[in-house]
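A.B. asks: Return a 3D structure for these sequence lines:
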Amino acid sequence: MPVGPVYRPEPRVFDLGEDYGDAVRPADFPETIPRVRNDRAAATVGLDSLTDAEWITHFGRFAPLPGQPGPIAMRYHGHQFRTYNPDLGDGRGFLAAQLRETPGAPAANDRTVYPRADRRSDPGASGSAQQGRLLDLGTKGSGTTPWSRSGDGRLTLKGGVREVLAAAMLEAQGVPTSRALSLIETGEQLERGDEPSPTRSAVLVRLQHSHIRFGTFQRAAFFGRADQIETLVEHVRALYHPAVAQGDASGLLTAIVAASARLAARWIAAGFVHGVLNTDNLNVTGESFDYGPWRFLPSYEPGFTAAYFDSTGLYAFARQPEAVFWNLTQLAGCLKLVAEAEPLTEALNGFGPAYIGELRAAFLDRLGVKSLGEAADQRLLDTTLALLREKGEAIRWEPLFHDWFAGFSSSARALAGPRANAWQGEAFDAFRFALFEHEPERPERLEHTVFARPDPEEMLIEEVEAIWAAIDATDDWSPLHDKMARLEATRASRA
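C.D. replies: Predicted coordinates:
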C-alpha cells in the first residue's frame, strides 16, 4: 500500500504485555460509506496517500496497517460519576495502530472532505520535536469486545458527526484534543433509548496522543498489582513524559497534573463542557477525547451541564477543574503502591497554582495579547469573566473573543460591529483598561478574512442539531462540510 515516506509504525502498546489489552476482531459491517476523510491530519503520519479503497480497507474493515499487529481492546476500570466500576474497558472501540507524528508533513494527495490543517504546535506537548509524538489510531463503534457487556459495540452516525464537530471546534480554539481522522457510515440500523430509533450507524477513527487512561492505573491497583503499576509508570514516562526520571512515580504525577491543569484551563477558556469527566475519560497526556454529551456555553453560566443525566451538576462548566483534580487524586492513590505519599501529595498540591497560571495563559491566547506579568494578566482574566457574567446573552461567550482579538487593534472593528451597544458600562470599562495594557500578539492575524466577518464561528446545540437534521432528513452533508471549512478558517486565523 502507498504509505507516505513519513509513515513510521511504532506499536509500543505491546511492550506492556497481555495484562493490559485483548486482541479483538472488528465488526463486519454491511456497508462502508466514507463520510469524513481528514487528509490533512493523515499527512502528519504518512497516511494521506491511501486510495479511497485502501482508506475503507483500513478504517472501515480494519485490515492492519503495515507494521501493526492488529487491534487491541484496552483494559481499564474507572469511577463513573464517582462510583467505582470494575466492569469497564474498551467496549465499542480498540487501539488500531500506533505511529509517530511528523509535524508539518505536507499532504501528497489532498482529498480532504473539508479543509483541515495540522494540529497547532504546542510547546508543552510531550515527545521530542525530532522524533515526533507517538500517536494512536483509536476507534469508536468498531464492534463488540470482551468488555462490551450488554452493549452492541456500535456508534450512531449522529454520535460520529457530533464528535467530528467537537474536535474541530476545540482544535480551532487551541484546546489539546484528539482529531477525527475518519468517519465511515456502516449501514446498520441501531436501537437507542435516548434518540429516535432505528438510527444510522458509523465507525469513527480518531488520532490521539495516548489511550492510557487514569482508569488503566486503577485496574492494576484494584488487583493490588504493584508490578503492573511500575510497568505503566515506566511505559508512560518513557513515551509521553521523557523528562521525568526513570522510576520517579511522583515526578510522573507532577507531569500529568501539569498537563491536566492545562486541559481544564483550556476547556474553561473555550466555554466547553465535556459532560462525562469520569476517570476513564482522562488520559496521561492531558488531551481531550471521547466526546459524548458535550456542549459549548451560549453565555456565561457556571452551572451549565452537558449531560441530561448529570442531575446534580457534578460535571457542570465551572466544576470541571474540581472534577479533573478529583480524578487526579484517584490516580495518585494508585501510585501509592509504588511511591511514598508525601511527594504524591506535593504533586497534587501543584494543581491549583498550575491551573490558575494556565487559565491566565489560555485567556491571553484567546484574546490574542501578550503576557504583561502575573498581576496584569490576572486583572485581565478577572475583568473578562466579570464582563461575560454581566453581559450574558447580550454578547454570548464566543463573540467577545472575536470582537476584541488583539486588544486595542480591534477597537474600531468591535465598536462598529453588531454588538457595539453592549460595549459600554463599568464592567466593560474595566475589561478594556485591562485589555489595552497588553500588547497584541502578532496583530497581523487580524488581516485574516475571519475578522472581516461580523460574527465568529460558534458551536451551539441548535446549529449542531440543524447540521444533523439535514443529514438525517435528506442525506445533505453540505452544512457539515461548510461548517468544517469555516472552523478551519477560524483555526488558521489564530494559528
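
A.B. asks: going forward, measure contacts between C-alpha atoms and count neighbours the same way
C.D. replies: Will do.

A.B. asks: End to end on stretch 50-66, go ahead and measure it.
C.D. replies: Taking C-alpha to C-alpha, to the nearest Å, the first and last residues of stretch 50-66 lie 12 Å apart.

A.B. asks: List the contacts of it.
C.D. replies: Residues outside stretch 50-66 that contact it (C-alpha atoms under 8 Å, 6 or more residues apart in numbering): 1-3, 9, 26-29, 32, 34, 70-71, 96-97, 182, 184, 203, 205.

A.B. asks: Are any of those buried, and if so which?
C.D. replies: With burial judged by 16 or more other C-alpha atoms under 10 Å, the buried subset of those is 3, 9, 26-27, 29, 32, 34, 70-71, 96-97, 182, 184, 203, 205.

A.B. asks: Relative to Ser410, which of those is nearest.
C.D. replies: Ser182 (37.3 Å; C-alpha to C-alpha).

A.B. asks: quick one: what helix or strand has the closest one in it?
C.D. replies: strand 179-190 (DSSP states H and E).

A.B. asks: May I see the buried residues of that strand?
C.D. replies: Within strand 179-190, judged by 16+ other C-alpha under 10 Å, the buried ones are Arg179, Ala180, Leu181, Ser182, Leu183, Ile184, Glu185, Thr186, Gly187, Glu188, Leu190.

A.B. asks: Alongside the first, I'd like the structure of this one:
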Amino acid sequence: MALSNRPATDRHSLFQANVLALRFTQLPNALWHPQEAERVGLDPQLIHLNHAALPAVGLMAAADRTALTRLLAGHEASAQTDAPRSFATVYAGHQFGHFVPQLGDGRAITIAEGVGRDGPFELQLKGAGRTPFSRFGDGRAVLRSVIREYLASEHMAALGVPTTRALSIVASHEGVQRETLEPGAVMARFAPTHVRFGHFEYFHHRGETAHVKALADWVIGEFDTDLADSADPYGQFFDRVVERTAHLCAKWQAVGFAHGVLNTDNMSILGLTIDYGPYGFLDRYDPNFICNHSDHQGRYAFGRQPEIVFWNLRALAVALSSLVPVERLVQGLERFGPQFDEGWRAAYGPKFGMETAQPEDGPLLVDFLTGLRTLGADYPTSFQALTRWIEGEGELPPFDGAGEWGERWRERGLDPAQAAKVAERANPAITLRNWVAETAIRAVERDQDLVFFDRLFNALTAPFEELPEVLAPLAGPPPPELAGLAVSCSS
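C.D. replies: The predicted structure follows:
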C-alpha cells in the first residue's frame, strides 16, 4: 500500500510531549500563508536520517519508521494541534543586485515549530510541492541538489560554521523536470528560524512598516531577548545582525566556502548559512573562484563575499529605516569592518596553530595565503601540510619564501605541541569539494550504495578525525575526470 494512503499518526508517537508550539504563526497572517505539502510521489523511501539531530526538533528517536517517513515526505501533517499545521512565508530580495519585490518559500514548507532540545526550531520540507510563492517553479527538488544541501549543512555544522541543519532525505520516486528528467526527493531541514533579510525588505518596500516592526519585535523577543527593555532596541538589533553576519562570512573564508548566490533573500537574520545551491569549496586557493556558472560577472566570487555581504547589510539597513534613524544605521554598518577582521583572525588563527590570533599576526597569515595563491596550491591539503609541519613531520607548501615564512612563524613563540593540537582541530582531513559531493550523488543515484553514503556522511560530520582507508582518496584534489565540475542555480 502506498504510504500516502495510510491513516494519520498521532503526533505523540513522533514528537516528544510539549515540544510543538506556535511561534512564527503568532505573527500577522500577512507574514505567512497556510500551506499543506502536496504528498509528492506514491511510495517515498527514507534514504538517510540524521539520527543525532532528531532531539533538536523534538522527534522521538524510536519513532515508527513508516510514520516518520510519511512525515518527512510531506505525506502526513505534523498533527500540530494549533492551526495552522504547516505554512510558507513571503519575502523579497535583491538577486544579483536587482530588487525583486516578491519571492518567498517557493519549495519550502514549514511543517512544525516549537522548542526542542537545543531551543526554538522550525522544521521545513524542501521539495514537497508548490506554494503561493513558487512563481513559475514546480515546488519540487531533485535528488542531487538535496544530497548537496544535506551533506553541506551537516559538514558546515561540524566545521563550526553557523548553518541551517539537515534532518533527512526522502526519495519521492517521482521524476522532476530540469534540464533533463531527474529523480526527485524531499529534504527536511531545520533552524531556530528561517527569517531572512528579504522578509524585512518585502514589507518595507511595500510601505507596510507596521509589519516590519512586528517582525523585528518577534525576532528580538525570540532571539535577542535582552534588548526588549533597551532604549535603542532596533539599533542594537541591527548591530547584532551586522556582527553575526560578519563573523559568519569570516568563517566562510577560513573554511574555503563559496556560497554562490549571496542574494539578500539568502541571508539569515541570525547569521546562519542558508540555501545551499551552487556552493563550492575551494580546490586551488583562488580569490577569483566562481562556483556558480550562472554568475557571469563574478559578483559572488569567493574573494568578493565580504564586500557582497556588506552590500546586503546595507539593503537590510534600508529595510529597517522606518525603525532606526539613518545615522544610527550607518553607525551599525561601520561595525562590519572591525567585526569581520576580528572574526577573520578568530577563524584563521587556529588553522595556523594559534588559539587566538592577534592583529599583529595578520601579515603572517596573509603572506601564507598569498604564497598559496601564487603557487596555485590546493587549499585543503596545504593546510593539512601546515599541520604536519607544525608537528615536525613534513614540509611547508613550496611557495616562494616558504622558508622565511617558517622562521617568522617560529618567532611567534608558540609551543609546537600545543600549536599542533590547535591546528589538528582546525584543519579538516576531508572537505566537501564538488567532486566529493558528486561522488556521493553517483553512489546514491547510480549504484544505490547507501552504505557508502552513510560512511561518507559520518566522515564529513567528523571532519577532523582520521579518515577510514576506503575514503582516504576523497581527501585530495579532484581526479581529472571530475575536475572543474560546473554547478548552477538549479543545483
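
A.B. asks: Mind checking the TM-score on these two?
C.D. replies: Here the TM-score for the pair of chains, by TM-score structural alignment, normalised by the length of the second structure, is 0.85; 448 aligned residues with a C-alpha RMSD of 2.6 Å.

A.B. asks: hmm, back to that, check the fit of the strand holding Ser182 of the first structure onto the second structure and give the mean distance.
C.D. replies: On superposition with the second structure, the mean distance recorded for strand 179-190 of the first structure (mean C-alpha distance after the TM-score superposition for the first structure) is 0.8 Å.

A.B. asks: quick one, helices of the stretch 1-150 of the second structure?
C.D. replies: With helices called from DSSP state H, counting those that start in this stretch, the stretch 1-150 of the second structure shows them at 65-73, 143-158.

A.B. asks: same question but for the stretch 151-300 of the first structure, I mixed them up
C.D. replies: 157-172, 214-222, 226-240, 249-270.

A.B. asks: now those in a markdown table, with mean neighbour count?
C.D. replies: Shown next, in a markdown table, are the helices of the stretch 151-300 of the first structure (neighbours: other C-alpha atoms under 10 Å):
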| stretch | mean neighbour count |
| --- | --- |
| helix 157-172 | 23 |
| helix 214-222 | 24 |
| helix 226-240 | 19 |
| helix 249-270 | 25 |
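
A.B. asks: Need those helices in TSV (columns: distance to Leu400 of the first structure).
C.D. replies: Listed next are the helices of the stretch 151-300 of the first structure as TSV, based on distance: least, C-alpha to C-alpha, whole Å:
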stretch	distance to Leu400 of the first structure
helix 157-172	16
helix 214-222	35
helix 226-240	35
helix 249-270	11
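
A.B. asks: now for those helices, which one comes closest to Glu340 of the first structure?
C.D. replies: Nearest to Glu340 of the first structure among those is helix 249-270; the distance by C-alpha to C-alpha comes to 8.2 Å.

A.B. asks: In the second structure, which residue range corresponds to the closest one?
C.D. replies: Under TM-score structural alignment, the counterpart of helix 249-270 of the first structure in the second structure spans residues 234-255.

A.B. asks: Just give me the mean distance for that stretch relative to the first structure.
C.D. replies: Mean for stretch 234-255 of the second structure is 0.6 Å (mean C-alpha distance after the TM-score superposition for the first structure).

A.B. asks: quick one, what contacts Ser178 of the first structure?
C.D. replies: Under the criterion of C-alpha under 8 Å, 6+ apart, the neighbours of Ser178 of the first structure are Ala167, Arg206, Leu207, Gln208, His209, Glu287, Ser288, Phe289.

A.B. asks: quick revisit: which other helices and strands does the strand holding Ser182 of the first structure contact?
C.D. replies: strand 33-37, helix 39-42, helix 52-59, helix 157-172, strand 199-208 (3 or more C-alpha pairs under 8 Å, 6 or more residues apart in numbering; DSSP states H and E).

A.B. asks: That strand maps to which residues in the second structure?
C.D. replies: Going by TM-score structural alignment: strand 179-190 of the first structure matches residues 165-176.

A.B. asks: Tell me how far that stretch lies from the chain's centre.
C.D. replies: Remark: stretch 165-176 of the second structure is offset 18 Å from the chain centroid, using C-alpha atoms, centre = their mean, to the nearest Å.

A.B. asks: how near is the residue nearest the centre of the second structure to Val195 of the second structure?
C.D. replies: Centroid-nearest residue in the second structure: Thr273, 3.2 Å away (criterion: C-alpha atoms, centre = their mean). According to C-alpha to C-alpha, Thr273 of the second structure and Val195 of the second structure sit 12 Å apart.

A.B. asks: same question, Leu313 of the second structure
C.D. replies: 14 Å.

A.B. asks: Glu358 of the first structure: which of the buried ones among the contacts of stretch 50-66 of the first structure is nearest?
C.D. replies: So of those, ranked by how close each gets to Glu358 of the first structure (C-alpha to C-alpha), first place is Val205, at 29.7 Å.

A.B. asks: Nearest residue to the closest one in space, please, no chain neighbours.
C.D. replies: Thr139 (4.5 Å; C-alpha to C-alpha, 6 or more residues apart in numbering).

A.B. asks: can you give me the strands in the second structure?
C.D. replies: Assigned by DSSP state E, the strands in the second structure fall at 32-34, 45-49, 87-89, 93-95, 98-100, 108-116, 119-126, 141-142, 165-177, 181-191, 257-258, 280-281.

A.B. asks: Thanks a lot, see you next time.
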